[in-house]
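J.: No letters, just coordinates:
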């Protein structure tokens, strides 16, 4: 049934071999910088490349401060902690997300609340967020209180799904109105912009992932970006085991985390970042080819939203129903073309099945229909 789709994907990647969903590309100074890092002997959490990478990310995103971490999940965990999220608090997020988002909330002993997404962005819906808060929350002493649980709703984590920006400016206005800290899950959206601002720079903090399946990678890695100097300093302190600076003494003044990015990972990422423009251009070309091919199909290709400039990290199509989705997944994977469904909704997982939810109509609709198709950079 999907022979033409499979043939088209093979034509794009010009191969009869297995086509992965997204694989890294190493075309620059990766080996050179790794050798320099090894020769320096600074291969762990201190070194020139960590500092250089933080500076480069700040320049690219126009964020004042960047704190490199070992992965995106650790970046989110620290962001929540320094936002004051702790046991008994609640955090609003979206159910259509990778599990790491909710895991980080749980690390803080807080509870997630799920509100719906918009169909066009697949990210948090401002209307759903405001509707939930109007019905379920009140503001007391500059804190947002859940009327039904009595707990403080401390933070909100929208995600820029597959690199497509959500309506983050509207979400920010709502969070400000309700005294809720805004933390952007920009894990997938390096190189994506909304109204000419890089994703992750609207909230108090944003986080980016550099896992092996991202557009640029250090094999692992993540970072926090922010314009708040106090938050940046606290994040760096916490991610380096809260060690007080001293020439020889080991003194720690709070519970810290060994979350600092190793210099080896930073060396790889520094080189990858030098070619990010090339990668983004290639990914847009691939996305436009998909858009043209799928325009006459009875199902849709997911495009960047109005006012958004997407990195098209993972291209996606929306099938007509779950039955057609499953058939597409079966046929493509059976013929060596790696495709994947969107995530199972977080509120359906056993760890979060008792979480408070708003109306999740759009998320449920997307869950049954969205499929990611091969999205690697073509050189």
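T.: Thanks, I have the structure now. All of these numbers come straight from a predicted model, not from anything done at the bench. Numbers count the residues shown, from 1 in each chain.
J.: Only C-alpha atoms from now on, for both contacts and neighbour counts.
T.: Will do.
J.: Pull the contacting residues for the closest residue to residue 52 other than its chain neighbours.
T.: Closest residue to residue 52 in three dimensions, ignoring its sequence neighbours and counting by Cα to Cα, 6 or more residues apart in numbering: residue 270, at 7.3 Å. Counting by Cα atoms under 8 Å, 6 or more residues apart in numbering, residue 270 makes contact with 49, 52, 53, 56.
J.: How about whatever helix or strand residue 270 lives in, which residues are buried there?
T.: Per DSSP states H and E, residue 270 falls inside helix 263-274. When burial is assessed from 16 or more other Cα atoms under 10 Å, helix 263-274 yields the following buried residues: 263, 264, 265, 266, 267, 268, 269, 270, 271, 272, 273.
J.: Also stretch 214-232?
T.: Buried residues in stretch 214-232, counted by 16+ other Cα under 10 Å: 214-227, 231-232.
J.: and what of stretch 170-186?
T.: Of the residues in stretch 170-186, 171-172, 174-175, 178-186 count as buried by neighbour count, 16+ other Cα under 10 Å.
J.: Check those residues and tell me the two furthest apart.
T.: Put simply, by Cα to Cα the two of these set farthest apart are 178 and 186, 22.1 Å from each other.
J.: rewinding a little: could you measure from the residue nearest to residue 52 over to residue 189?
T.: In this structure, residue 270 and residue 189 are 17 Å apart, going by Cα to Cα, to the nearest Å.
J.: repeat for residue 157
T.: Counting by Cα to Cα - residue 157 and residue 189 are separated by 14 Å.
J.: Can you name the element that comes right after the helix holding residue 270?
T.: Later in the chain than helix 263-274, the nearest helix or strand by DSSP H and E is helix 276-294.
J.: Comparison target, given below:
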């Protein structure tokens, strides 16, 4: 049999089914139904309820952050995180083109403009090397921050994304951002449970955002979270995402442009039950990753693994094929046999709304775009 057929057999054996196998589906094997019933019985199903508070405390405990704020989805978490970092209309935010659309959209929602820099081959995330080269060529420090000499716009933030849960080189990125007075905002949407040198992703930058979409390691159906080690920013995050309403027994007074980004208590109930199972999910997924690693090494195919000093959550596992033609054959054959696989995202500057954005050569991003394929990664 071919390598692809062997992989199909491995996946079907692992999940013990001859039916369609999705890329990543949620598992509900804890208190999900119990907590949802409690929420319904309480009648507090919307944005106020005990599970919202519990979810925020659980996220603080899991990540080690000083403050966590529940929001409606991961995109909202990034949008508000950037605003809290000081991003304003016509500013620039440095990020990567090899990412999910939400990263770039969150920048645009703030009226800012993305600058796309290349990724590292080992992490598939924003490269300190290319960030440093860009800032040396285009960066200019002024009294109120760093500016892009080629556009005249302020570089208000740098937002790397931890691709598929693999942490980027955060120490090097942090050092560069500190040198150039640029706030570091982590797009940690895919990396719940991932560690960099023992610290949870999202806690090393000024602020971080997570997603709890239906295909994540832990899901609330739809939901997100903002985390930070700044109590002041955390308080402001909670205020802005709950419509910027001043507390009062009965009056509605809003004194800033806030957002109705509140996570409903129903979603928070689901999230709390899921977070209780997080460690079990991570253990189960790591066992699958180890099985894949052994298999693909035998087949002569590169299986992407965590780098030293990091611990990945292996949210979406992936292989790196030799070229685009081999990638297409892999995708076509697996999907034809009921095994869901998918290519990595189209690079952001290939999309019409971001085609005008400044970027560098993107050698690594384009290399990975032609070769990376995600494979079934669900906990069993």
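T.: Sure thing, it's come through. Since the model is a prediction, treat every value here as computed from it, not as a measurement.
J.: Now the TM-score, please.
T.: Aligned and superposed, the two chains score 0.99 in TM-score terms (TM-score structural alignment, normalised by the length of structure 1); 378 aligned residues with a Cα RMSD of 0.8 Å.
J.: how about residue 128 of structure 2, what's its partner in structure 1?
T.: Across the two structures, residue 128 of structure 2 finds its equivalent in residue 126 of structure 1, going by TM-score structural alignment.
J.: Next up, the contacts around that match.
T.: So residue 126 of structure 1 contacts 167, 170, 171, 174 (Cα under 8 Å, 6+ apart).
J.: so which of the residues you listed persist in structure 2?
T.: Retained contacts for those in structure 2, judged by both residues aligned by TM-score structural alignment, their matches' Cα atoms under 8 Å, are 167, 170, 171, 174.
J.: Give me the aligned partner of the first one over in structure 2.
T.: In the superposition onto structure 2, residue 167 of structure 1 corresponds to residue 169 when matched by TM-score structural alignment.
J.: Let me know whether its match touches residue 131 as I believe.
T.: No. Using Cα atoms under 8 Å, residue 169 of structure 2 and residue 131 do not qualify as a contacting pair, with a distance of 11.6 Å.
J.: rewinding a little: next step: the buried residues of stretch 214-232 of structure 1 restricted to strands.
T.: Counting by DSSP state E, the members of these that fall within strands are 222, 223, 224, 225, 226.
J.: Residues contacting the host helix or strand of residue 54 of structure 2, please?
T.: In the assignment (DSSP H and E), residue 54 of structure 2 maps to helix 50-63. Taking contacts as Cα under 8 Å, 6+ apart, the residues outside helix 50-63 of structure 2 that touch it are 65-70, 193, 199-203, 225, 227, 263-266, 268-269, 271-272, 275.
J.: now do stretch 108-116 of structure 1
T.: Among residues not part of stretch 108-116 of structure 1, those counted as contacts by Cα under 8 Å, 6+ apart are 77, 80-81, 85-95, 102, 105-106, 124-125, 128-129, 132, 347, 352, 355-363.
J.: Which of those residues fall within strands?
T.: Judged by DSSP E, the subset of those located in strands is 90, 91, 92, 93, 356, 357.
J.: Go through these and name the one nearest residue 370 of structure 1.
T.: If you rank these by distance to residue 370 of structure 1 using Cα to Cα, residue 93 comes first, at 19.7 Å.
J.: and residue 314 of structure 1, what pairs with it in structure 2?
T.: Counting by TM-score structural alignment, which is the criterion used here, residue 314 of structure 1 corresponds to residue 316 in structure 2.
J.: The stretch 1-150 of structure 2: helices as residue ranges?
T.: For the stretch 1-150 of structure 2, the helices identified by DSSP state H, counting those that start in this stretch occupy 3-15, 32-42, 50-63, 74-84, 101-109, 128-138, in order along the chain.
J.: quick one, which of these is nearest to residue 311 of structure 2?
T.: Evaluated over the helices of the stretch 1-150 of structure 2, closeness to residue 311 of structure 2 peaks at helix 50-63, with 13.4 Å, by Cα to Cα.
J.: Find out how far that closest one is from the centre of the chain, if you would.
T.: In this view, helix 50-63 of structure 2 has its centroid 18 Å away from the chain centroid, taken as Cα atoms, centre = their mean, to the nearest Å.
J.: that older thread, the match of residue 314 of structure 1 touches residue 191, doesn't it?
T.: No. In this structure residue 316 of structure 2 lies outside contact range of residue 191 using Cα under 8 Å: 9.9 Å.
J.: what range in structure 1 does stretch 181-188 of structure 2 sit on?
T.: Under TM-score structural alignment, the match for stretch 181-188 of structure 2 is residues 179-186.
J.: Leaving out the residues flanking it, which one is nearest to residue 187 of structure 2?
T.: Excluding the flanking residues, the one nearest residue 187 of structure 2 by Cα to Cα, 6+ apart is residue 161, at 4.5 Å.
J.: next one: residue 303 of structure 2
T.: Closest residue to residue 303 of structure 2 in three dimensions, ignoring its sequence neighbours and counting by Cα to Cα, 6+ apart: residue 319, at 4.5 Å.
J.: Now check residue 264 of structure 2 against structure 1: what is it aligned to?
T.: Using TM-score structural alignment, residue 264 of structure 2 pairs with residue 262 in structure 1.
J.: Is it correct that that match is in contact with residue 38?
T.: No. Judged on Cα under 8 Å, residue 262 of structure 1 makes no contact with residue 38 at a distance of 11.8 Å.
J.: And these two? Which one has more around it.
T.: Ranked by neighbour count (other Cα atoms under 10 Å), residue 262 of structure 1 and residue 38 place residue 262 first, with 22 against 14.
J.: thinking residue 124 of structure 1 is in contact with residue 164, fair?
T.: No. Taking Cα under 8 Å as the definition, residue 124 of structure 1 is not a contact partner of residue 164, at 11.3 Å.
J.: give me every residue that touches the residue nearest to residue 187 of structure 2.
T.: Contacts here follow Cα under 8 Å, 6+ apart; on that basis residue 161 of structure 2 touches 95, 96, 99, 103, 125, 126, 168, 186, 187, 188, 189.
J.: Nearest to residue 324 of structure 2, out of the residues you listed: which one, please.
T.: Looking across these and measuring by Cα to Cα, the closest to residue 324 of structure 2 is residue 99, at 18.6 Å.
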